[in-house]
Structure formats: structure tokens, C-alpha cells
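Peer 1: got a sequence here, can you model it:
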Amino acid sequence: MPQGPCGSGPLGGMEWHREVGEEEEGEAVWITPQLLKASTGEFTLESILLPKLRGCAIAHLGCLGDCANLEWLDLSSNAISQLGPLATLKSLTVLNLSHNRVASLEPLGSCHNLQSLNLAGNQLGSLQQLRCLMGLWCLESLCLHDPLTRLNNPLCTAPAYCAALANMFPGLKTIDGERVSGCGSELYQLCWDLDSSLGCSGGGGAGTEPPRAAQPWVEAGF
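Peer 2: Next up is the predicted model:
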């Protein structure tokens, strides 16, 4: 019996477009209107905003480019290598492509509202392959290496690749899940150390008023 999107259950009479992949023991899935509607519960492609298509054996993006208003997309843990249909998704802000077979990012250069991009676990071997993203002025978060899942890209073995990314994309706030040096975790730690020093310092002197508690430089949970 055919299974629903990502193994969520039977599809009934709806069909998926499948093909047998040369390198896959299972079947490769094409994204179809039926798959998208079944996975989101929406009746039209234009109304789909937040599809989750993780681990669905997807190899071809099919009609995904027809989801004109799509904003958030999880395509992680599939078999995707070609991103062509994503070029039409002008409203896309968050994209997770981790654990796929992507080696070319050219179509993403048209996703001008993209803010967060996860590419960990793909086949990107050179920083040159990222130059097509330099016009994405809204991009704040870029992930090429995930130490928790051990997903990587070949370019991550280059020395100081994070520093090179920071130079290429000065608007980035996080790289590989870490705040960019100088305005994130290191600055927070410095302020925290200063707070601790000020809080532990004694009042001294002969005054009768107790010393006022030092105010934190950063809010809790910054």
C-alpha cells in the first residue's frame, strides 16, 4: 500500500510520481501537487506556506516552484541534487536542505528574502560555489557543518573557512549555529565576566549606605 508523505500513512487514491534510482535501493520521489496537499492539508498550492518534507526520499522538486507564497521549507534528509524550482520562491525566508546531494546553489540566488539557510551534509567543495548567494542581503544564518549530527561539506575541511564566510557575507549573524565572532557568544561571555567581577567587588569605605548591586550589561537569555 502506498504510504503518505514521509511515512505518515496511506495516501488512499492519490499517486506519487516515483522512479527507481540507480544508487537507491528504494524509490525516488517527485514532488507532486498530491504530495504537497496531502502533507500540508491545503487545497491549493498557493495557500501552502510551511511544508515539512523531511526524509521523504525526494529526488526531484517537481512542482514545488508553483507554491508562490511558500515561506518556510524543510527538505532535509532527502536525495535532492537539483534546486531549479526553488528560484521562483520569492517569499522563502527559511530553507533546510541538510543531508542531501546539492553541489550547485545557483537557483537560490533568486530567493532574495532568504534569511536562514541550512546546507550541512551536502557536496559543496569550494567557497566559489557560494558566491551566487552574495546578493542575498537578508541572509543572517548559514550552516555548512553541524557538529551534532556530524553533517558536513567538503569545503569545511579548508582552514579558517568560517572566517572566509564571514568576509563573503558580512551580514551573517550565525555561521554553523555559532554567533559570528565579535558580536555574539564572545561578547556575551566578556559582559558576563564583567558582571561577575562587579557583583563580587566589596563596598569598602566608611559610608553607612550599602553598596548598590551592579546592573547586568546584558539581559538574561540574550
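
Peer 1: contacts, neighbours, all on C-alpha from now
Peer 2: Fine.

Peer 1: list the residues that contact the closest residue to Gln123 other than its chain neighbours.
Peer 2: Setting aside the residues directly before and after it, Gln123 is nearest to Ala103 in space (Cα to Cα, 6 or more residues apart in numbering), at 4.9 Å. Counting by Cα atoms under 8 Å, 6 or more residues apart in numbering, Ala103 touches Ser81, Asn122, Gln123, Leu124, Gly125, Gln129.

Peer 1: can I get the residues you listed in a markdown table with secondary structure, neighbour count and distance to Leu50?
Peer 2: Shown next, in a markdown table, are the contacts of Ala103 (DSSP: H, G, I helix; E, B strand; the rest coil; neighbours: other Cα atoms under 10 Å; distance: Cα to Cα, whole Å):
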| residue | secondary structure | neighbour count | distance to Leu50 |
| --- | --- | --- | --- |
| Ser81 | coil | 19 | 21 |
| Asn122 | coil | 24 | 23 |
| Gln123 | coil | 18 | 26 |
| Leu124 | coil | 22 | 26 |
| Gly125 | coil | 15 | 30 |
| Gln129 | helix | 14 | 27 |
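
Peer 1: just to revisit the earlier point, what's the distance between the residue nearest to Gln123 and Ile48?
Peer 2: With distances taken as Cα to Cα, to the nearest Å, Ala103 is found 27 Å from Ile48.

Peer 1: Asn152 now?
Peer 2: For Asn152, the distance to Ile48 (Cα to Cα) stands at 30 Å.

Peer 1: for Leu86, same thing?
Peer 2: Leu86 is 14 Å from Ile48, by Cα to Cα.

Peer 1: more neighbours, the two?
Peer 2: Leu86 (24 against 21; other Cα atoms under 10 Å).

Peer 1: just to be sure, that one is in a helix?
Peer 2: Yes: read with DSSP: H, G, I helix; E, B strand; the rest coil, Leu86 is one of the residues of a helix.

Peer 1: before we go on, could you also do this sequence so I can check it against the first one:
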Amino acid sequence: MADDDCLTEELVVRHGGQYDPELLQRLTLSGLRLARLGAGLARCTALRVLDLARNKLQHLDGVEVCASLERLLVARNELTRFGFVAGLAKLDHLDARANALQDVDAVAADLRPCAALASLELRSDDGSDANPCCAAPSYAATLRRALPALRVLDGASLALADAAATARGAIAAAAVDAAAPAPDDWLGDGFDDAAAPGKALRPANAAAARVRADADRLRAEMEHGVATAKAALGRSPG
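Peer 2: Got it, this is the predicted structure:
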């Protein structure tokens, strides 16, 4: 493997804009065709954000020294495992879309030590840039069991997803339990005889009677208005 595929401290200084790697907090090394990290990050102990997207990395050997890392971007590489991240206790966000991660159980096992991981992206929210492991039926459930702090998976809030699922379940249950009204009795049982003289009204029938009374009153007012208009027209000069 050519030496120019390996990250060096010289590259870190050049792209970090900081003469001392120990002072770096953010570092962008995307699109450099890196295949190995080597010892290039050895002095980046204060690094909080690391962008390694669009390289040729098959593993992350060398990233474990960045114990302060909070955000790691490794989308569009050739990763098959997440080894070497176990020591990243502060890691909060990991973007690893468009890699070669095959086994969701292996992914979960590798990431389990990252107890602070709250946001994980293994595919885009529209389903593109997916790793092969995303097709597993147990994909989301396996990752959620392994990562108790996980709040966002593939750009979607897990809390909102849970709330939506609960709402769908409640709506489905209500639809099953609800009795459909008869086609000819949409205003309630006994609507037609709700206002019969001397008949005791149930609450539903009482409501129906009020609706009928309101309708009758409105009809009478309309008829009166029409009659008044006709009379006025009849008195107008021809």
C-alpha cells in the first residue's frame, strides 16, 4: 500500500490549520483517498469533531486515541466493522452512511461501548446511501437494544417514531371497537320518533330532538322570508 494512502501528522497540520495537533478541536480530512489512519492522529487528543468522509478506509485503526471525540463523520468509505471506537466514551454522533457494513449484530457489538452515542446514521432518511445491514428486519430494534442513549437513527427521532406508532395503534383499536352507525340513522337511534309527545327521551334522542327542532325553526324562517319577499314584489308598481 502506498505511503500517500496513510494519514500523517504533516497532513493533519496542513488541513487542521494549527501548528500543534494537540490544540486541534476540529479536523476535516475528507476526500483525501486515505486508506489508513496510521499514527496520524496520535497527538490529536483534544479533537472533538473529525471528518473522514469520502476516503478509502476499511477500518478505523488509529482513531481510538481521540478520547475527546464527540462527532465522527466517516460516510462514503469502505468500512466493514466499527472496531477501534470502543474507547470513544464521549462520542455523540456517528455518520457512517454508504459503507460496507454487513451485519447489524456486529455493528451493535462494536458500538455498544459508546455509551453516549445519541445519533447514528447508517443510511439517509430517504433510504439512500444505505449499508447492507440496514436491510435486516431487526435493524432498528438491535441497535436500540445495544445503544440505550440513542435518540436519532438515520435522521429520524426515535421518540417521534414511537409516538406515531402508539397513535396508529390507538386509531386502529378505536376503529375496530367503534360500532358503525346504520346508513339511515346517522343522527342516532330513534331520531325519527325522538320528539314523540309523552315519550321519555334518552340523552341521544334528546340531542336528536334539538337538532330536529333547530332544523324546523330554520325552515319556518326561510318560508316566512320567501313569503314576505313575494308579498313585497306583488305590491311593487308594475
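
Peer 1: rewinding a little: what do we get in the second structure for the residue nearest to Gln123 of the first structure?
Peer 2: Under the alignment (TM-score structural alignment), Ala103 of the first structure pairs with Thr80 of the second structure.

Peer 1: repeat that for Leu89 of the first structure.
Peer 2: In the second structure, Leu89 of the first structure lands on Cys66 (TM-score structural alignment).

Peer 1: excluding its backbone neighbours, what's nearest the residue most central in space within the second structure?
Peer 2: Residue closest to the average C-alpha location in the second structure (Cα atoms, centre = their mean): Ala156, at 1.9 Å. Leaving aside its chain neighbours, Ala156 of the second structure sits nearest to Asp125 (6.9 Å; criterion: Cα to Cα, 6+ apart).

Peer 1: the second structure: strands as residue ranges?
Peer 2: Per DSSP state E, the second structure carries strands over the ranges 26-28, 49-51, 71-73, 93-95, 119-121, 152-153, 156-157.

Peer 1: circling back to that earlier point, what residues are up against the residue nearest to the match of Leu89 of the first structure when sequence neighbours are not counted?
Peer 2: Leaving aside its sequence neighbours, Cys66 of the second structure sits nearest to Thr45 (Cα to Cα, 6+ apart; 5.0 Å). Taking Cα under 8 Å, 6+ apart, we find Thr45 of the second structure in contact with Glu22, Val65, Cys66, Ala67, Ser68.

Peer 1: PyMOL command for the buried members of those?
Peer 2: Buried residues among the contacts of Thr45 of the second structure (16 or more other Cα atoms under 10 Å), as a PyMOL selection:
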select buried, resi 65+66+67+68
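
Peer 1: redo the contacts of Thr45 of the second structure as JSON lines? Include distance to Val85 of the second structure.
Peer 2: What follows is those, written out as JSON lines (distance: Cα to Cα, whole Å):
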{"residue": "Glu22", "distance to Val85 of the second structure": "20"}
{"residue": "Val65", "distance to Val85 of the second structure": "9"}
{"residue": "Cys66", "distance to Val85 of the second structure": "9"}
{"residue": "Ala67", "distance to Val85 of the second structure": "9"}
{"residue": "Ser68", "distance to Val85 of the second structure": "12"}
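
Peer 1: map the residue nearest to the centre of the second structure across to the first structure for me.
Peer 2: Taking TM-score structural alignment, Ala156 of the second structure has Glu178 as its aligned residue in the first structure.

Peer 1: quick one: that match from Ser76 of the first structure, how far?
Peer 2: Distance from Glu178 of the first structure to Ser76 of the first structure, by Cα to Cα: 20 Å.

Peer 1: then Asn118 of the first structure?
Peer 2: For Asn118 of the first structure, the distance to Ser76 of the first structure equals 9 Å [Cα to Cα].

Peer 1: could I get the contacting residues of the closest residue to Leu97 of the first structure other than its chain neighbours?
Peer 2: In this structure, Leu97 of the first structure finds its nearest non-sequential neighbour in Ser76, 4.8 Å apart by Cα to Cα, 6+ apart. By Cα under 8 Å, 6+ apart, the contact list for Ser76 of the first structure reads Leu53, Arg54, Gly55, Asn96, Leu97, Ser98, His99, Asn100.
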